[in-house]
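Asks: With the sequence up front, the predicted model follows.
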Amino acid sequence: MNDDMTPLSETVDGYRASAPAALQQALERVAHETPEQAAEALAKADAEALREAAQERATYRRRRYEDARPKAYAFACYDHLLPQQDPGGRGRGWLASGHKNALLVGPSGHGKTHLAYTIGNDAVARGLWVEAWSVSELLQALSPLPTHARFDEARSRRQELIGDAVKECELLILDDLGVEVGSGYVADRNIETLSDVLTARDSNPDCRTVITLNGPPTADLPAEEERQRVKAEAANSIANRYGARLATRLQNDMVGIWIEGECFRRPATWNPFS
């Protein structure tokens, strides 16, 4: 051995002496711990890393929901609902009930979306993973990429992540089913896309879905039997438009909530010159 070389033990001792106090303590602990203690320390470090990753993932998912949620519903809660928006308390009790699906139906502008996001806000407050989309926007996000973008890895990856999220999240809000525009090939593709999403969710017991759908007004109909017939036709319009495969997925453990009363939107017709 070269006389000028410092023995390894002296080098290690010198490094320990010059290291910060915290590092010195760590080196001493590692030097004297048994294999069992080393394994326990490694498992503890892994568990802590997993906890931090889970917290980061939960924060990211919450921000995704908050970014997708319309600002008008940022503070939507059960206590602010009018009786017409939660008939019989069926919306308030749905999340805790364990039912898999909820179908909110009624005339446009009567509070369906408000109730949907009230349920969504409650779910997020409980720590659940919630995704919220209008059906039109979701179908656009999952539609085939244009030719010039098919080799864009970032766009392809984003589309893949969206598809996975809506199939796997604990609560999915789909707003305005039936409003999306499409005919021929586009309509068939939309049906296939929605059916794939709902089929994946139907097979997972942890996945629940809230859907809003426009229906005709029934308040002026004279007989309850007639009102129930119109409501049933509104629900059955899903099967008529999207087919039995999609409709049967929604019917699994579903709660239907008909929302009708005062319209919260401005009237569609008016005279601005009077």
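Replies: That came through fine. Residues are numbered from 1 along each chain as shown.

Asks: can we go C-alpha only for contacts and neighbour counts from here?
Replies: Will do.

Asks: helix, strand or coil for the residue nearest the centre of the chain?
Replies: With the centre of the chain defined as its mean C-alpha position, the nearest residue by Cα atoms, centre = their mean is Glu131, 1.7 Å away. The assignment at Glu131 comes out as strand when based on DSSP: H, G, I helix; E, B strand; the rest coil.

Asks: Enumerate every residue touching it.
Replies: Going by Cα atoms under 8 Å, 6 or more residues apart in numbering, Glu131 touches 64-65, 165-166, 169, 171-173.

Asks: So which of these belong to helices?
Replies: The helices, defined by DSSP state H, take in 64-65, 165-166 from the contacts of Glu131.

Asks: now the residues you listed as TSV including distance to Val12?
Replies: Below are the ones in helices among the contacts of Glu131 laid out as TSV (distance: Cα to Cα, whole Å):
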residue	distance to Val12
Arg64	50
Tyr65	52
Ala165	51
Val166	54
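
Asks: For those residues, pick the one with the most neighbours.
Replies: Counting neighbours by other Cα atoms under 10 Å, Val166 leads the ones in helices among the contacts of Glu131 with 24 neighbours.

Asks: Could you pull up the residues touching that residue?
Replies: 131, 172, 197.

Asks: Turn the contacts of Glu131 into CSV, including distance to Asn236.
Replies: Formatted as CSV, the contacts of Glu131 follow (distance: Cα to Cα, whole Å):
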residue, distance to Asn236
Arg64, 32
Tyr65, 30
Ala165, 28
Val166, 24
Cys169, 26
Leu171, 23
Leu172, 21
Ile173, 20
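
Asks: Nearest to Ala187, out of those: which one, please.
Replies: Using Cα to Cα, Val166 is the member of the contacts of Glu131 that lies nearest Ala187, at 19.7 Å.

Asks: measure the closest one to Asp122 for me?
Replies: Applying Cα to Cα, to the nearest Å, the value for Val166 to Asp122 is 18 Å.

Asks: Put this next to the previous one:
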Amino acid sequence: MSTDYAGAPLKGAMAKIMAALPERVLREWEAEGCLTVRYEDDPADVRTEVRARRRDIWKAAVPAVFVDASLDQLTPEQDPDGQVSGWLASGATKLLLVGDAGTGKSYAGFAVANAAVAQTEPLWVMYYRVPDLIRSLQPSSGREDSTYRFATECDLLYLDDFGAEMVTDWRLEQLWRVIDHRTANRLRMLITTNLPYDDKGFKGTSEIARPVAPNLVDTYGLRIVDRMIDGAMIVRYVGRSRRTVAPW
């Protein structure tokens, strides 16, 4: 009899299957909380275990400054007409938060994501800053398969800082793969970006400031942006940065 990663017994055919799996696959399964699943386990217990593992992964991913981000702490500017706080209960598949640096987009995004994880029936939420997602999708990372699976299969994908990465054809293709898959399968996405959008790239920008560059369409092309906004609730953030310097 062999044992699983947690030291619990694995019997019969399951033991043979586990023994034959490559180490890389076992590591990926461990990341998903799957290695303690056994034939004799109750399905409800399995779901509870996997949810707990996913919550742990979420907590580890949240930057300290956003750990306590909550919907009830959003300002009227961060939650115009209740669009952000009401998104989880809405039928919109995407929430696109657009605005200048420091206007509260990331805080609002984490408030939504924290609420999703804290629900009675918690969502599986994965968070990536877009430059980090791109790095993890590179074959040299050793995590490209699990990263793609997590990004395409989770209940809610939170992509922060869209537009912060250097754009290349390969990187555009990776983003298109993830966004196209989630759009085609009506899976939910939460995206923040400093880059403005409409068909010309400057929605919500005053006439005197046009044209705005860079913008989403110029940077990523209509092929990706069209999927980003499909079924999306788009919230425009304006105003001065909320960040402050420390007193001397």
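Replies: Sure, I can see it. Given the structure is predicted, the values throughout are model-derived calculations rather than measurements.

Asks: Compare the contacts of Glu131 of the first structure with the second structure and list the ones that remain.
Replies: Mapping the contacts of Glu131 of the first structure onto the second structure (both residues aligned by TM-score structural alignment, their matches' Cα atoms under 8 Å) leaves 65, 165-166, 169, 171-173 still in contact.

Asks: Turn those into TSV, including distance to Val255 of the first structure.
Replies: Shown next, in TSV, are those (distance: Cα to Cα, whole Å):
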residue	distance to Val255 of the first structure
Tyr65	23
Ala165	23
Val166	20
Cys169	19
Leu171	15
Leu172	15
Ile173	14
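
Asks: ok, those vs Leu138 of the first structure, which is closest?
Replies: Using Cα to Cα, Val166 comes nearest to Leu138 of the first structure of those, at 9.1 Å.

Asks: what do we get in the second structure for the closest one?
Replies: Residue correspondence to the second structure (TM-score structural alignment): Val166 of the first structure is matched to Ala151.

Asks: so how far is Ser206 of the second structure from that match?
Replies: From Ala151 of the second structure over to Ser206 of the second structure the distance is 35 Å, taken as Cα to Cα.

Asks: Please apply the same query to Tyr39 of the second structure.
Replies: In terms of Cα to Cα, Tyr39 of the second structure sits 62 Å off from Ser206 of the second structure.

Asks: Helices along the second structure, start to end?
Replies: For the second structure, the helices defined by DSSP H cover 12-20, 23-31, 43-61, 105-118, 130-137, 144-153, 169-184, 216-229.

Asks: Of these, which stretch is the most buried?
Replies: Most buried of those, by mean neighbour count (mean count of other Cα atoms under 10 Å): helix 105-118, with a mean of 22.

Asks: Show me what that one packs onto, helices and strands only.
Replies: strand 94-99, strand 125-129, strand 156-162, strand 188-193 (3 or more Cα pairs under 8 Å, 6 or more residues apart in numbering; DSSP states H and E).

Asks: The last one vs strand 125-129, what angle?
Replies: To tie it back to what came earlier, the one meant is strand 188-193 of the second structure. Put simply, strand 188-193 of the second structure runs at 20 degrees to strand 125-129, going by axes from the mean of the first three to the mean of the last three Cα atoms, to 10 degrees.

Asks: what stretch of the first structure does strand 188-193 of the second structure fall on?
Replies: Counting by TM-score structural alignment, strand 188-193 of the second structure sits on residues 208-213 of the first structure.

Asks: what sits up against stretch 152-165 of the second structure?
Replies: Residues outside stretch 152-165 of the second structure that contact it (Cα under 8 Å, 6+ apart) are 106, 109, 113, 123-131, 151, 178, 181-182, 187-195, 216, 219.

Asks: Show the end-to-end separation of it, please.
Replies: In terms of Cα to Cα, the two terminal residues of stretch 152-165 of the second structure are separated by 20 Å.

Asks: same check, this time on stretch 242-255 of the first structure
Replies: Start and end residues of stretch 242-255 of the first structure are separated by 19 Å (Cα to Cα).

Asks: swap in stretch 82-97 of the second structure?
Replies: Length of stretch 82-97 of the second structure, first residue to last, Cα to Cα: 13 Å.

Asks: corresponding residues in the first structure for that stretch?
Replies: Under TM-score structural alignment, the match for stretch 82-97 of the second structure is residues 89-104.

Asks: Alignment lookup: the residue nearest to the centre of the first structure to the second structure.
Replies: Going residue by residue (TM-score structural alignment), Glu131 of the first structure aligns to Met126.

Asks: if I look at that match, how far off is Met189 of the second structure?
Replies: Separation of Met126 of the second structure from Met189 of the second structure (Cα to Cα) stands at 10 Å.

Asks: try Glu28 of the second structure
Replies: Glu28 of the second structure is 23 Å from Met189 of the second structure, where distance means Cα to Cα.

Asks: In contact with Arg171 of the second structure: list those residues for me.
Replies: Shown in contact with Arg171 of the second structure (Cα under 8 Å, 6+ apart): Ile134.

Asks: Tell me the counterpart of it in the first structure.
Replies: Arg171 of the second structure maps onto Asn190 in the first structure, by TM-score structural alignment.

Asks: so how far is Ala49 of the first structure from Arg29 of the first structure?
Replies: Relative to Ala49 of the first structure, Arg29 of the first structure is positioned 21 Å away (Cα to Cα).

Asks: brain fart, Thr118 of the first structure
Replies: Relative to Ala49 of the first structure, Thr118 of the first structure is positioned 33 Å away (criterion: Cα to Cα).

Asks: now swap in His80 of the first structure and tell me
Replies: Distance, His80 of the first structure to Ala49 of the first structure, by Cα to Cα: 40 Å.

Asks: cool, Ser97 of the first structure as well?
Replies: Plainly put, Ser97 of the first structure is 34 Å away from Ala49 of the first structure if you go by Cα to Cα.

Asks: Trp87 of the second structure and Leu95 touch, don't they?
Replies: Yes - using Cα atoms under 8 Å, Trp87 of the second structure is in contact with Leu95, at 7.2 Å.

Asks: which residues do the two both contact?
Replies: Taking Cα under 8 Å, 6+ apart as the criterion, Trp87 of the second structure and Leu95 both touch Met233.

Asks: Give me the more crowded residue out of the two.
Replies: Taking other Cα under 10 Å, Trp87 of the second structure and Leu95 do not tie; Leu95 has more neighbours (25 against 17).

Asks: Ile234 is in contact with the more buried one, correct?
Replies: Yes - counting by Cα under 8 Å, Ile234 is a contact partner of Leu95 of the second structure at 6.1 Å.

Asks: tell me the contacts of the residue lying closest to Leu81 of the first structure once chain neighbours are set aside?
Replies: The shortest distance from Leu81 of the first structure to any non-neighbouring residue, by Cα to Cα, 6 or more residues apart in numbering, is to Leu115 (7.6 Å). For Leu115 of the first structure, the contact set (Cα under 8 Å, 6+ apart) comprises 76, 78, 81, 85-86, 91.
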